[in-house]
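Colleague: Following is a predicted model, sequence given first.
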Amino acid sequence: MGEAIFVGTILPLAFLIIILKGENKLLMLFFTWGLIAFALSLTLNNTLVRILVIDTRELSITWAPIVEEFTKALPLGYFILRPGKTNIPFAYFGIAAGIGFSIQENYVYLFSHMTGDGSPVLFVITRSVTSCLIHAITTGMVGFGLTMTKKFDGSVWPILFGLFTLSVTIHALYNLYITSCYQNIAMLMPCVLYLMGLVVLSSKGDSKDNKV
């Protein structure tokens, strides 16, 4: 089922990407990468479960956040290797990759956890909103770090490493809380962080030049 969903999503997106131009094409490429990043992360996570002999819950608060945040953010390196200006803030490219990742993850998660008892609508909405926002925010943070590096010449890697570490920590905390008695905190975290992100991205500082 997962493979069918993946192929059925990627192929239509490929046709759309072909006809798009400029930064719109690039943004959709980042979104599509998010779908691919989930497939890569799933393979790596399953391999780690077998090698380390740990259960999926332990993996979700240890190695999985590192693997997933790295794979999602990987194409952001494009803006380091090929510096230049973009009309779209770098953070938005990270957000696009994170949302793409969350869509594919939700397909697999929802299909494997759905039961015939009661209406699944509330569960689907809750899962979709929280997962989408947490993945979008954490990868968007790394993209925002690229925007910030232009203000601190020579400090690209320390800033990116710091924000990557923060994104992994937030991701791990979300995974920890969502399966504990602090589930309400986990559901509020993405919404609060999303609102904070809106404030930051709408500020004048992020709307200016995106040159690294």
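Modeller: The structure has been received and is ready for your questions. Numbers count the residues shown, from 1 in each chain.
Colleague: okay, CA-based contacts and neighbour counts for the rest of this
Modeller: OK.
Colleague: For stretch 35-45, which residues meet the burial criterion?
Modeller: 35-39, 41-42, 45 (16 or more other C-alpha atoms under 10 Å).
Colleague: Can you list the neighbours in contact with it?
Modeller: 6, 10, 59, 63-64, 67-68, 71-72, 97, 100-105 (C-alpha atoms under 8 Å, 6 or more residues apart in numbering).
Colleague: what does stretch 67-81 give?
Modeller: 30, 33-34, 37-38, 40-41, 44-45, 93-94, 97-98, 101, 138-139, 142-143, 146, 164, 167-168, 212.
Colleague: can you do 7 Å?
Modeller: Contacts to stretch 67-81, defined as C-alpha atoms under 7 Å, 6 or more residues apart in numbering, come from residues 34, 37, 41, 94, 97-98, 139, 143, 168, 212.
Colleague: Which of the residues you listed fall in helices?
Modeller: Among the contacts of stretch 67-81, the members falling in helices (DSSP state H) are 34, 37, 41, 94, 97-98, 139, 143, 168.
Colleague: Tabulate these in JSON lines, adding columns for distance to Arg50.
Modeller: JSON lines is the format used below for the ones in helices among the contacts of stretch 67-81 (distance: C-alpha to C-alpha, whole Å):
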{"residue": "Gly34", "distance to Arg50": "24"}
{"residue": "Ala37", "distance to Arg50": "20"}
{"residue": "Ser41", "distance to Arg50": "14"}
{"residue": "Gly94", "distance to Arg50": "30"}
{"residue": "Ala97", "distance to Arg50": "27"}
{"residue": "Gly98", "distance to Arg50": "26"}
{"residue": "Thr139", "distance to Arg50": "27"}
{"residue": "Gly143", "distance to Arg50": "32"}
{"residue": "Val168", "distance to Arg50": "22"}
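Colleague: try this one next to it:
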Amino acid sequence: MLGAGTSLNDRYVLAGRLGGGGMGEVWRADDTVLGRAVAIKVLTPALTENPTFAQRFQNEARAMATLRHPGVVNVYDYGTCEVDGRQVSFLVMEYVRGESLDRILHRGPLGPAATMRLVAEVGDALAAAHAQGIVHRDVKPANLMIRPDGSVALTDFGIAHSVSAGHLTATGTMLCSAGYCAPEMATASDVTPAVDVYALGVVAYECLTGHLPFQGDTPVQIIFKHLHSPIPPLPR
């Protein structure tokens, strides 16, 4: 349905797919009105047609548009349009030039100094989000962009949970990545900013060692270890 050259609301022209996940796809696009490159997150058709998810997506767009922090990707616009007979909901964000942390870690772990700098920057960005009642819920290397100057940008609040819109999250639906999932995300506990702090701790562990603290063949196995296993020690 979507492809390079697709136009959204006669303004944003998709140029290339950057990635995707359970909530939708992310595209690099050209804003033909302001003449700049942007990133666009397009909600999957199934979720667009679900009024609850569509409303939550819009609420998160409004919440993120109010958040101004150098470590958080800016949100510019939200819209809906029809493409090939289907309704499309999308979020327009700052296009961050750089490389995701997960690609960097594929080349090897970081040193302690670089890791602590990254943790400090991401922690500061998360604190700004938490101060506005926004919990990211999916902090992981793939959602951390390292700019050419070495600074970090936290991206993809697509599954973020705004405390003010908590009732919009489907009960029993786990929307985190298993390797970085705080124990309470896998239980009936309320989601608080602590889940982001836990995930950032896992990211720090991975940066220092080059691998996750808990691994398994299935997400269930990994989450079970988050719930019940002691944290493996770090190298000296």
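Modeller: Cool, got the structure. Since the model is a prediction, treat every value here as computed from it, not as a measurement.
Colleague: So after superposing, what's the score?
Modeller: Once superposed, the chains reach a TM-score of 0.36 (TM-score structural alignment, normalised by the length of the first structure), with 125 aligned residues with a C-alpha RMSD of 5.3 Å.
Colleague: re earlier: for the buried residues of stretch 35-45 of the first structure, name the two members farthest from one another.
Modeller: Using C-alpha to C-alpha, the buried residues of stretch 35-45 of the first structure reach their maximum pairwise distance at Leu35 and Asn45, which is 15.5 Å.
Colleague: The closest residue in space to Val26 of the second structure that isn't next to it in sequence: which element?
Modeller: Excluding its sequence neighbours, the residue lying closest to Val26 of the second structure (C-alpha to C-alpha, 6 or more residues apart in numbering) is Lys41, at 4.3 Å. Element membership for Lys41 of the second structure, per DSSP states H and E: strand 36-43.
Colleague: Do a quick rundown of the strands in the second structure.
Modeller: Secondary structure of the second structure (DSSP state E): strands at 7-8, 12-20, 24-31, 36-43, 75-83, 86-94, 99-100, 134-135, 144-146, 152-154, 161-162.
Colleague: In a markdown table, list the ones you listed along with mean neighbour count and distance to Met64 of the second structure.
Modeller: Shown next, in a markdown table, are the strands of the second structure (neighbours: other C-alpha atoms under 10 Å; distance: least, C-alpha to C-alpha, whole Å):
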| stretch | mean neighbour count | distance to Met64 of the second structure |
| --- | --- | --- |
| strand 7-8 | 20 | 21 |
| strand 12-20 | 17 | 20 |
| strand 24-31 | 22 | 17 |
| strand 36-43 | 22 | 13 |
| strand 75-83 | 15 | 6 |
| strand 86-94 | 20 | 10 |
| strand 99-100 | 18 | 21 |
| strand 134-135 | 24 | 8 |
| strand 144-146 | 23 | 16 |
| strand 152-154 | 26 | 12 |
| strand 161-162 | 24 | 10 |
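Colleague: Show me the longest helix that occurs in the second structure.
Modeller: helix 112-131.
Colleague: Determine which two of the contacts of stretch 67-81 of the first structure are furthest apart.
Modeller: Of all pairs in those, the most separated under C-alpha to C-alpha is Ser41 and Val212 at 27.9 Å.
Colleague: need the contact list for the most centrally placed residue in the first structure.
Modeller: Taking C-alpha atoms, centre = their mean, the centroid of the first structure lies closest to Gly98, which sits 2.4 Å from it. With contact set as C-alpha under 7 Å, 6+ apart, Gly98 of the first structure has these partners: 34, 72, 135-136, 139.
Colleague: hmm, try it at 8 Å
Modeller: By C-alpha under 8 Å, 6+ apart, the contact set of Gly98 of the first structure is 31, 34, 72, 132, 135-140.
Colleague: I'd like to know which of the residues you listed is nearest to His113 of the first structure.
Modeller: Distances from His113 of the first structure to the contacts of Gly98 of the first structure, taken by C-alpha to C-alpha, are shortest for Cys132, at 17.2 Å.
Colleague: which non-adjacent residue is nearest the closest one?
Modeller: Closest to Cys132 of the first structure by C-alpha to C-alpha, 6+ apart is Ser102, at 5.1 Å.
Colleague: Give the burial count for that neighbour, as a bare number.
Modeller: Ser102 of the first structure sits with 27 neighbouring residues when counted by other C-alpha atoms under 10 Å.
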